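> Fold the stuff below for me.
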Amino acid sequence: MVSSPNAKVLNIVKSSSDHSLLILNSGDPSAKPPKKFSFDKRWIGMAGFSETVQRAWKSSVQGTPFFKLKENVKLTRVALLQWSSSFHTKNQLLIQSLTQKLEDLRANKTSSNWNDWERTRKDLNSAHHFEELFWQQKSKFKWLKEGDGNTIFFHAFVQHRRKLNAITRLVSARGEEFFTQNDMEDHISDFYSHLFTSEGTLGGEAIIHLIPKTITEDMNQVLTQPVDAAEIKSTL
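Next up, the predicted model:
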């Protein structure tokens, strides 16, 4: 399930048989929802962070104060995403490189490379901590301080939470089922386009005669007659 977080099993009931047909769908990797922006607290204190925020916030924007504020927030968000786009990948590559270097130093341990081994070990611990912070924020789960092994757990928890939030099937009022991303999007669009569209009333005529009349014909004629200038003047 870690390698295929979008996988699901469909149970298809066949009326001609007492057995159900099971269909395994590994998921549609191309149908991914747009990612939401979230501030990464690891950025604080990193080289280039303050300069990126200041440069984006001071961008020239024309319009009302509220529009300027909204655009500055948007520009800052885009600038931070561009600035940090490769941090996670670079950190993973750094962990691999430092781990390999540490193994090489351990295999050829001598008194001359002891300082190099200790420095590499500290750098690797720092890289692991950086990785843990990433998945700690992603998981939205209580962090357990048990070392870098937690990264796998929190990565799996993130994938599980995304799967719980995913919509894999929709059923229309007529009982039609929709499974693919495009079919579900079309059904949602069609549903809301008709939701507030008047299609007449059903059964209203059957209860109208039960409502008592409080407006007489004479009263109705007075209420619906045109308003003249004298009446308006007397009212004012």
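
> Only C-alpha atoms from now on, for both contacts and neighbour counts.
Fine.

> Just the buried residues of the longest helix along the chain, please?
Secondary structure of the chain per DSSP state H: the longest helix is helix 114-139. By 16 or more other C-alpha atoms under 10 Å, the buried positions in helix 114-139 come out as 117, 120-121, 123-125, 127-128, 130-139.

> Heading C-terminal from it, find the next helix or strand.
Next in sequence after helix 114-139, counting helices and strands by DSSP states H and E, comes helix 150-165.

> Against which helices or strands is that following helix packed?
Helix 150-165 sits against helix 114-139, with contacts defined as 3 or more C-alpha pairs under 8 Å, 6 or more residues apart in numbering; DSSP states H and E.

> which helices and strands does the helix it packs on pack with?
So helix 114-139, by 3+ C-alpha pairs under 8 Å, 6+ apart, packs with helix 87-107, helix 150-165.

> closest one to K8 among those helices?
Within the helices and strands packed on helix 114-139, the stretch nearest K8 is helix 150-165; the backing value is 9.7 Å (C-alpha to C-alpha).

> Would you mind listing the buried residues in the closest one?
150-151, 154-160.

> got the angle for it vs helix 114-139?
20 degrees (axes from the mean of the first three to the mean of the last three C-alpha atoms, to 10 degrees).

> and for comparison, fold this next one:
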Amino acid sequence: MLHESERRGTPFGGDNSAGSEIRDFSSFVLSMGLLDFPLLGRRFTWCQPNGGVMSRLDRFLLSDGWWDLWGEATQWALPRDVSDHSPVVLRYSSQSWGPKPFRFNNFWLSHRDFGEVVQRSWNRSRPPEWMAVRLSTKLKTLKGDLKYWHSQAFGRLEGRIEELVEALNLLELRVERSPLSSADSEAKFKGFHDLWALLRARESQLFQQSCSRWLREGDANSAYFHSNINLRRRRNSILALRVGSRWVESVSEVRAEIVDYFRNHFSEALMDRSTLDGVAFASISEDDGVVWLSLCVRRRLGGLS
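Sure, this is the predicted structure:
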């Protein structure tokens, strides 16, 4: 078990060693860089025959490399028969939830062409005169231009980094045999400049995706940031919803259930409400109101003086 909430029926503390065993196992999982996926279908995978003690003893632990290769996955606890353990199955999800929203990348600001791209895109469009439509059209055009520019300037980021490293290594081997020509020296200088720019872009991108505010961008550690990115993705993922006694997994069903929930939550049922129609309230005449107002004004002015 990884948490005390994964057992029911046995108290922790005192002479019970379960607490220390949980801490040791959690420390092992953390040190090995393994990922624990949420369990769906039921909370516990083992129980005593009398049902007095229940625990989650069965699970899949996966590495970051597996997550990067296969993507979203869930583990489901299936109904058990005569065994005291529930079978657990790992299910891979490849459903498409539609296009991803546009996100501004902070490392764009360090590129020498970014300002020119924005200015050219902003001045290129000629939207209608209505200001609200004009702003919306300009932003939509800018979004498309930035996406295209990003694909040209930073596309295939990992592949371009590998290609530059390989080209620089070839130049290093060549200089061991003979001095480099002026053209090779210039190519080496440009290669190092482009490589540093791509490495900084990758570092900044990983930092932004991981949303780690307690580290500076210069302290990036790829494995650490990748684990934070995957953790954030898992927390933000809705792979299944429990509606009553059933589970829904398909994209269309999950969307429909979410829409129905908020529609019912914010809708107002028609009901008869009590009103004040026909109730006679005590009132003063218009002349009495003028006199009362003048008295209040005099008292206010007297207090100010």
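
> Put together JSON lines for the buried residues of helix 150-165 of the first structure, with distance to W83 of the first structure on each row.
JSON lines is the format used below for those (distance: C-alpha to C-alpha, whole Å):
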{"residue": "N150", "distance to W83 of the first structure": "27"}
{"residue": "T151", "distance to W83 of the first structure": "24"}
{"residue": "F154", "distance to W83 of the first structure": "25"}
{"residue": "H155", "distance to W83 of the first structure": "23"}
{"residue": "A156", "distance to W83 of the first structure": "27"}
{"residue": "F157", "distance to W83 of the first structure": "27"}
{"residue": "V158", "distance to W83 of the first structure": "24"}
{"residue": "Q159", "distance to W83 of the first structure": "25"}
{"residue": "H160", "distance to W83 of the first structure": "29"}
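
> Could you check what's spatially nearest to F37 of the first structure, not counting adjacent residues?
R77 (7.4 Å; C-alpha to C-alpha, 6 or more residues apart in numbering).

> Looking at the second structure, name the residue matched to the one you found.
Under the alignment (TM-score structural alignment), R77 of the first structure maps onto K143 of the second structure.

> what about that match, helix or strand, and which?
Using DSSP H and E, K143 of the second structure falls within helix 131-154.

> That helix vs the first structure, average distance?
For helix 131-154 of the second structure, the mean deviation from the first structure after alignment is 2.4 Å (mean C-alpha distance after the TM-score superposition for the first structure).

> Surely the match of R77 of the first structure touches F104?
No - K143 of the second structure lies out of contact with F104 (C-alpha atoms under 8 Å); the separation is 9.2 Å.

> Of those two, give the one with the bigger neighbour count.
K143 (17 against 11; other C-alpha atoms under 10 Å).

> The more buried one and K188 of the second structure, how far apart?
The gap separating K143 of the second structure from K188 of the second structure is 34 Å, by C-alpha to C-alpha, to the nearest Å.

> Over to W46 of the second structure?
In terms of C-alpha to C-alpha, W46 of the second structure sits 62 Å off from K188 of the second structure.

> Please apply the same query to R299 of the second structure.
In terms of C-alpha to C-alpha, R299 of the second structure sits 87 Å off from K188 of the second structure.

> can you check D194 of the second structure too?
Distance from D194 of the second structure to K188 of the second structure, by C-alpha to C-alpha: 10 Å.

> what's the answer for E268 of the second structure, then?
In terms of C-alpha to C-alpha, E268 of the second structure sits 69 Å off from K188 of the second structure.

> Count the neighbours of the counterpart of I188 of the first structure in the second structure for me.
In the second structure, the residue equivalent to I188 of the first structure is I258, according to TM-score structural alignment. Using other C-alpha under 10 Å, I258 of the second structure is surrounded by 11 other residues.

> Secondary structure element holding I258 of the second structure?
helix 251-266.

> How about V9 of the first structure?
Applying DSSP H and E, one finds V9 of the first structure within strand 8-13.

> three-state assignment of P179 of the second structure?
Judged by DSSP: H, G, I helix; E, B strand; the rest coil, the three-state class of P179 of the second structure is coil.

> Nice, that's everything, thank you.
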